[in-house]
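In: Would you be able to build a 3D model of this:
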Amino acid sequence: MNVKPTLLFTSVVASTLLISACSSSPTGRHQVLLFSGAEMSELGAQSFEQLKTQETINQDPKVNAYVQCVSNAITARLGPQPDFNEWEVVVFDSEQVNAFALPGGKIGVYTGLLKVATNQDQLATVIGHEVAHVTAEHSNERLSRSKITEQGLAISSMAMEGSEYQSMTMAGLGLGVQYGVMMPYGRAQESESDIVGLRLMAEAGFDPTQSVELWKNMAKASGGQQPAELLSTHPSNSTRISDLQKEIKKLPKTTAKRQQCG
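Out: Below is the predicted model:
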């Protein structure tokens, strides 16, 4: 069976998508964005509403005021957003050492994080990082890459249809896509958010050197239970610390007023 014409068509389709949706990230990295900002904001808002029905929302006024203060200081540096009116911050009662930000301006912080991010500057590091994912349109980028990957695999499967090697070939393609494209791409996004988030929290009046202390705390909290960096969508703690230390030296001096959030 001759699969060359179909494979050539696959290449043409992928190239057309890449050219038509080409964009640049805040650090100048090439991106492919297939979805509009409005579409991504709607998806983010829907996901956030669903999450709020599934998780326990923290009701402690002091905790909420603290997290809101840090978040407001970060988001105030961004000005009006084109696809939503305001940022919404919710604190969830959970032992998870985590936080997230979704398209549409939705920020979630788990109380477990507050045990590891031990001061406002460390919390600002995390929130700045998560907000950077939104402003750099990383969710759009990931979804777009997934869409292109699905289309490519579907066409490749059609090209191999009827071949005795179809199952084995598709399994190999799937593995190659997962470890050769999607995971390394995730690390690029994470590293970019570290850099953009660091700049953002420093401009907002937080101490950027505390970003290094945060990741030292994260390393201790994980107890060394990290997957190998090659097989992870996140850089290792040691890589993160090293990259942040280099970036801190490049930061311009700021006249931003020192934040006081508790």
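In: rest of the way, CA atoms for contacts and neighbours
Out: Fine.
In: residue ranges for the strands of the stretch 1-150 of the chain, please.
Out: 22-24, 30-32, 88-92, 99-102, 106-110 (DSSP state E, counting those that start in this stretch).
In: Glu86 is in contact with Gly105, isn't it?
Out: Yes. Between Glu86 and Gly105 there is a contact at 6.5 Å, judged by Cα atoms under 8 Å.
In: ok, those two, which is more surrounded?
Out: Legend: neighbour count by other Cα atoms under 10 Å for Glu86 and Gly105, higher for Gly105 (22 against 13).
In: Go ahead and confirm that one touches Val90.
Out: No. In this structure, Gly105 is not within contact of Val90 by Cα under 8 Å, at 11.2 Å.
In: now the strands of the stretch 1-150 of the chain as JSON lines including mean neighbour count?
Out: Listed next are these as JSON lines, based on neighbours: other Cα atoms under 10 Å:
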{"stretch": "strand 22-24", "mean neighbour count": "13"}
{"stretch": "strand 30-32", "mean neighbour count": "18"}
{"stretch": "strand 88-92", "mean neighbour count": "19"}
{"stretch": "strand 99-102", "mean neighbour count": "21"}
{"stretch": "strand 106-110", "mean neighbour count": "23"}
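In: From the centroid of the chain, which residue is nearest?
Out: For the chain, His133 is the residue whose C-alpha lies nearest the centre (Cα atoms, centre = their mean; 4.2 Å).
In: please give me the structure for this one as well, since I'd like to look at both together:
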Amino acid sequence: MKSIPALLLSAFILSGCATHQSPTGRSQTLLFSSEEINQMGDQSFEQIKKQERLSTDSKLVTYVDCVANRVTRVLPDKSLKWDVVVFESDQVNAFALPGGHIGVYTGLLNVAENEDQLATVIGHEVAHVLANHSNEQVSRAQMTGLGMQLADAALGAGGVSNKDLYMAALGLGTQVGFILPYGREQESEADIMGVELMARAGFDPSQSMLLWQNMAKAGGDQGPELLSTHPSHSHRIDDLSQMQAQVMPLYLASKDKVNNRCQIAK
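Out: Just a heads-up that it's a prediction; the model follows:
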């Protein structure tokens, strides 16, 4: 059988894709069902837990749990129980995965100076999952997987499995040597949704700008791992500044309903 030209083959593939709209109205191509993407998230999180050292600091774990649980309690899906794990590492990083998983590295707590700033990061990462960015990235990896494997082989890194592609697309590139970065539009969506989530959970959204200022100062010229594929600090801070008028009323309406503040016990 004659080979199908690449552009025609791509058209056949895309014609079978499910097209959705993101929360901001952007078109998304999603190849996987929610069950499939959740399973990928479950498996990837188990692999990360085997590779990383879990924190044994109960006070620190309780603090991170408190912040994460308040954020996830305001999500639309009340049935999903989120699993929160703190990793003992100097990395200034955090992530959220489909299936209800949140990972926070202790190095982040040196930059996120209070509960509101930590909620900024957790809200942002959870928003990526909520907006189907994980599915979108894994779908992109599926469609470009052959090219990535060829490029990897050319660099002498050996074969790349589908599992590695999926982990990279889920934002876990540090584990497999490469990463499919979120696009600027996806990052902006996560900022918009994340700051609204934190405000609804009773966290001060004005602290989000201070958090990213702290991030800009951390890690020298390259910045921390969390910012390796993110928009510029100034661009992000400007966007968050413009959103304050919209989200501050949400915070003021919810802060008095919060029964427990999240603080590290002395």
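In: Superposed, what's their TM-score?
Out: Laid over one another, the chains give 0.78 as their TM-score (TM-score structural alignment, normalised by the length of structure 1), with 225 aligned residues with a Cα RMSD of 2.6 Å.
In: which stretch among the strands of the stretch 1-150 of structure 1 comes nearest Glu39 of structure 1?
Out: strand 99-102 (12.2 Å; Cα to Cα).
In: which stretches of the stretch 151-266 of structure 2 form strands?
Out: Under DSSP E, counting those that start in this stretch, the stretch 151-266 of structure 2 gives no strands.
In: Burial check on the aligned partner of Pro208 of structure 1 in structure 2, number of neighbours?
Out: By TM-score structural alignment, Pro208 of structure 1 lines up with Pro205 in structure 2. Per other Cα under 10 Å, the neighbour tally for Pro205 of structure 2 reads 27.
In: Could you do the one 10 residues further on as well?
Out: Residues lying near Met215 of structure 2 (other Cα under 10 Å) number 20.
In: Over to the one 4 residues further on?
Out: Counted with other Cα under 10 Å, the burial measure for Gly219 of structure 2 works out to 12 neighbours.
In: so who does the equivalent of Ser23 of structure 1 over in structure 2 touch?
Out: Taking TM-score structural alignment, Ser23 of structure 1 has His20 as its aligned residue in structure 2. Contact partners of His20 of structure 2, counting by Cα atoms under 8 Å, 6 or more residues apart in numbering, are 27-30.
In: now do 7 Å
Out: Going by Cα atoms under 7 Å, 6 or more residues apart in numbering, His20 of structure 2 touches 27-29.
In: Specify which member of those is nearest to Leu9 of structure 2.
Out: Nearest member of the contacts of His20 of structure 2 to Leu9 of structure 2, counting by Cα to Cα, is Thr29, at 16.2 Å.
In: Stretch 117-124 of structure 2 corresponds to what range in structure 1?
Out: Mapped onto structure 1 using TM-score structural alignment, stretch 117-124 of structure 2 spans residues 122-129.
In: separation between Thr135 of structure 1 and Asp207 of structure 1?
Out: For Thr135 of structure 1, the distance to Asp207 of structure 1 equals 21 Å [Cα to Cα, to the nearest Å].
In: where do the helices sit along structure 1?
Out: Ranges of helices in structure 1, per DSSP state H, are 4-20, 37-54, 61-75, 120-135, 138-160, 166-177, 183-203, 210-222, 237-250.
In: Buried deepest among those helices, which one?
Out: Most buried of the helices of structure 1 by mean neighbour count (mean count of other Cα atoms under 10 Å) is helix 120-135; its value is a mean of 25.
In: mind checking how far that helix is from the chain centre?
Out: Its chain's average C-alpha position is 10 Å from that of helix 120-135 of structure 1, according to Cα atoms, centre = their mean, to the nearest Å.
In: Stretch 9-16 of structure 2 now?
Out: On Cα atoms, centre = their mean, the centre of stretch 9-16 of structure 2 falls 28 Å from the chain's centre.
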